[in-house]
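Enquirer: sequence unknown, structure follows:
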């Protein structure tokens, strides 16, 4: 059966749906719910046993968004709505400090542990509140979504130029730099708010206007045509910072950015965004795919020099999820055979190496050759988000023509 032929599309849609609804989501409902304190555990062993009870505020938002999104787009199952509400309630009780900034980690019962310089907890809270507002029909959660998004804008961006302003890891007077992360996460956040609440004005711009602003910043500052790469960090003028941090590429991050841009192109019929998204995908697939062992490298160097981070050649679950979405969406929009072949390659490698047929869900961390590095199914970084989002998105993308 030819990959992504009409007959294969139907079979693949069924596979994604089954893996989502019969495997991954039940795994998290069985093992990730904290029935005593509320919210979600994410530090889970291979069989789902809880190995640490501290909670990631990121994943209270991400998990609540996922469960609410299933209720909104599949069916309003009570268990999904209840699971979403558990994360929402935990966020409301324990997510923020007195200044309104969201924590990164807290104890099981919500006492603060760590506040990071990033503001991504705010963005994930925003999408959770937006999806739950739609699922519950309670408009008050739309207000919470707007407040969280406004907090994200306040903490993540310079109000004068709307450029990333996270506190720098190094002295910004010595080496000023901008990171792509706030821009691409901003795009995805604004897309979710618009999808669930409409194109409302927040902090002086509509969601669509924010998206356009950030896509333009990515295209003009971070897309490096000389090296044919999407950079993670750049100097304020968009030039290459020729040091370890400035040369380091994150193919998975770039492929995630590519499908955010392609999604916007598809929704609004924007040829310029379509070309941008495909360019990012083409360039970063070539840099990220491991031609010897298969799978997506975690880090690469812009100039092909050694990478400082020791996990640079490992295979993490989330870049593969983003690559599966990006390649499938590119094929949907173009019909070009290379995207079907790339999708086949990353789909087959991922399901062969990450999926656990015995206990369900996916391993998160593999060595370069696909051997398991740790049996953890969850951590502060891995929870009910990247994998179920990929399965949900690809299933729905394939199903209409199935």
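Expert: Ah, there it is. All figures in this text were calculated on a predicted structure; none of them were measured in a lab. Numbering: from 1, shown residues only.

Enquirer: make it CA atoms for all contacts and neighbour counts henceforth
Expert: Noted.

Enquirer: any chance you could map the helices in this structure?
Expert: 6-19, 25-31, 57-73, 78-94, 120-136, 140-156, 181-197, 207-217, 244-247, 251-268, 271-288, 317-334, 337-353, 386-398 (DSSP state H).

Enquirer: Between those helices, which one is closest to residue 168.
Expert: helix 140-156 (11.4 Å; C-alpha to C-alpha).

Enquirer: Quick check: buried residues in that closest one?
Expert: Neighbour counts over helix 140-156 (16 or more other C-alpha atoms under 10 Å) mark 141-142, 144-156 as buried.

Enquirer: which outside residues touch that helix?
Expert: Helix 140-156 is touched from outside by 100-101, 118-120, 122-123, 125-130, 132-133, 164-166, 182, 189, 193, 197, 202-203, with contacts defined as C-alpha atoms under 8 Å, 6 or more residues apart in numbering.

Enquirer: want to try CSV for the helices of the chain, with distance to residue 231 as columns?
Expert: CSV is the format used below for the helices of the chain (distance: least, C-alpha to C-alpha, whole Å):
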stretch, distance to residue 231
helix 6-19, 31
helix 25-31, 34
helix 57-73, 24
helix 78-94, 33
helix 120-136, 19
helix 140-156, 19
helix 181-197, 10
helix 207-217, 12
helix 244-247, 8
helix 251-268, 8
helix 271-288, 10
helix 317-334, 16
helix 337-353, 22
helix 386-398, 22
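
Enquirer: Nearest to residue 110, out of those?
Expert: Closest approach to residue 110 among the helices of the chain (C-alpha to C-alpha): helix 78-94, 5.2 Å.

Enquirer: tell me which residues of that closest one are tucked away?
Expert: Across helix 78-94, burial judged by 16+ other C-alpha under 10 Å covers 80-81, 83-88, 90-91, 94.

Enquirer: So for residue 370, which of the helices of the chain sits nearest?
Expert: Residue 370 sits nearest to helix 337-353 of all the helices of the chain, at 5.9 Å, using C-alpha to C-alpha.

Enquirer: A further structure is provided below for comparison with the first:
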């Protein structure tokens, strides 16, 4: 499948990434005066004037440009990633109490000092790839200080055993914030695998294993193949906005992450879980209506009923593509292998274009754009999915 049934070849993706997408977001998407990335662009491709940036956005962009440097897609990526990391280290690291703040003004002034688990997961991912790209020992040491903070301030125990993390740090004696979510745990799992791969240190992999155990116990329903999203303090599922939500994008994201775990560990026992998650997401979460936009819905309920009017963000499309690639690589799954091409074709028809470096971030059920801006945070999903296309599909076409 080196040549798709469309106007470009797989090999063209590398040129588009390295010559159009990454340079644009390194220039228009970066504030050279502050040394930080831009949070979002308006629909005319101008940087938003809103005076804030999220630490998770900076972390995601650091990851993208550090990996792009490592893959030799963007030689200036390491310098850019180091600059944004320096900005965060100066302004977002709590020099008095450890951990990373949630939001800053664009000049770096702390705007929200909340210590958020999701933010810390992406900071760990950013540091994993920054260390892998540049080898700076301070970065790895900061990652160790970060995970120590996560354990001490966000970690929970039940009967003396690990019981996951709370969404953000609270004062001693305060109730943990609800609902509890699987999502930050998923991204911690991603970051811990990346840190293990970057450093070779077993401790990171062992920590990832704890989250995998929690996934099997709390998040994943083996009888249905569904991934539960929201919980009360005792890990009972909670309805949100009157529904028991299922996100196809997260089903697909876990498929790819379990594949990465299997690659690093040699553990094939994750394959049946991958297959069940993919099967449920692919059966219920993909729009196949004649005349519709082929791709992954944003939200369903536990019965598979489509919610939010059938809207589709860009990021679930990228995760569906990654899941297809993961099962293609792991076991040659015919459904997954056949799914890569229409997903990629639909993405480049409805969400992104070879003509420019922008994207439509969300479409309604009729395929009309409804996103009011172009969030820079989607670059993380798009870049990783296309990097996986470049890595997997040429080899699978020859096998």
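Expert: In hand now; what should we look at? Because the structure is a prediction, the values reported are computed rather than measured.

Enquirer: follow-up on the earlier one: looking at the helices of the first structure, spot the one closest to residue 226 of the first structure.
Expert: Taking C-alpha to C-alpha, helix 271-288 is the member of those nearest to residue 226 of the first structure, at 11.5 Å.

Enquirer: What range does stretch 53-64 of the second structure cover in the first structure?
Expert: Using TM-score structural alignment, the residues of the first structure aligned to stretch 53-64 of the second structure are 55-66.

Enquirer: circling back: between the helices of the first structure, which gets nearest to residue 294 of the first structure?
Expert: Nearest to residue 294 of the first structure among the helices of the first structure is helix 337-353 (6.8 Å), distances taken as C-alpha to C-alpha.

Enquirer: ok, average deviation of that closest one from the second structure?
Expert: Compared with the second structure after fitting, helix 337-353 of the first structure deviates on average by 1.6 Å (mean C-alpha distance after the TM-score superposition for the first structure).

Enquirer: And that helix, what does it pack against?
Expert: Packed against helix 337-353 of the first structure by the contact rule (3 or more C-alpha pairs under 8 Å, 6 or more residues apart in numbering; DSSP states H and E) you find helix 317-334.

Enquirer: in the superposed pair, what's the mean gap between the helix it packs on and the second structure?
Expert: Following the fit onto the second structure, the mean deviation recorded for helix 317-334 of the first structure is 1.1 Å by mean C-alpha distance after the TM-score superposition for the first structure.

Enquirer: Give me the residues contacting that helix.
Expert: With contact meaning C-alpha under 8 Å, 6+ apart, helix 317-334 of the first structure is reached by 251-253, 255-256, 258-259, 262-263, 266, 278, 281, 295-296, 298, 337, 339-340, 342-343, 346-347, 350, 354, 362-365, 386-387, 390, 393-394, 397.

Enquirer: could you redo the last one with a cut-off of 7 Å?
Expert: Under the contact criterion C-alpha atoms under 7 Å, 6 or more residues apart in numbering, helix 317-334 of the first structure has outside partners 252-253, 255-256, 258-259, 278, 296, 339-340, 342-343, 346-347, 350, 354, 364-365, 386-387, 390, 394.

Enquirer: what span of the second structure lines up against that helix?
Expert: Aligning helix 317-334 of the first structure against the second structure (TM-score structural alignment) gives residues 314-331.

Enquirer: need the buried residues of helix 78-94 of the first structure in JSON lines with distance to residue 333 of the first structure, can you?
Expert: Below are these laid out as JSON lines (distance: C-alpha to C-alpha, whole Å):
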{"residue": "80", "distance to residue 333 of the first structure": "31"}
{"residue": "81", "distance to residue 333 of the first structure": "33"}
{"residue": "83", "distance to residue 333 of the first structure": "34"}
{"residue": "84", "distance to residue 333 of the first structure": "32"}
{"residue": "85", "distance to residue 333 of the first structure": "35"}
{"residue": "86", "distance to residue 333 of the first structure": "37"}
{"residue": "87", "distance to residue 333 of the first structure": "35"}
{"residue": "88", "distance to residue 333 of the first structure": "35"}
{"residue": "90", "distance to residue 333 of the first structure": "39"}
{"residue": "91", "distance to residue 333 of the first structure": "37"}
{"residue": "94", "distance to residue 333 of the first structure": "42"}
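
Enquirer: Tell me which two in those are the farthest apart.
Expert: Taking C-alpha to C-alpha as the measure, those span a maximum distance of 21.3 Å, between 80 and 94.

Enquirer: Spatially nearest residue to the counterpart of residue 264 of the first structure in the second structure (excluding sequence neighbours)?
Expert: Using TM-score structural alignment, the partner of residue 264 of the first structure in the second structure is residue 261. Setting aside the residues directly before and after it, residue 261 of the second structure is nearest to residue 193 in space (C-alpha to C-alpha, 6 or more residues apart in numbering), at 7.1 Å.

Enquirer: To which residue of the first structure is the one you found aligned?
Expert: Residue 193 of the second structure maps onto residue 191 in the first structure, by TM-score structural alignment.

Enquirer: hang on, the earlier thing: nearest approach to residue 376 of the first structure belongs to which of the helices of the first structure?
Expert: Ranking the helices of the first structure by proximity to residue 376 of the first structure (C-alpha to C-alpha) places helix 317-334 first, at 11.5 Å.

Enquirer: what distance separates that closest one from the middle of the whole chain?
Expert: Centre-to-centre, helix 317-334 of the first structure and its host chain are 12 Å apart (C-alpha atoms, centre = their mean, to the nearest Å).

Enquirer: Buried residues of that helix, list them for me.
Expert: Along helix 317-334 of the first structure, these residues count as buried under the neighbour rule (16+ other C-alpha under 10 Å): 317-333.

Enquirer: ok, residue 257 of the second structure to residue 146 of the second structure distance?
Expert: Relative to residue 146 of the second structure, residue 257 of the second structure is positioned 22 Å away (C-alpha to C-alpha, to the nearest Å).
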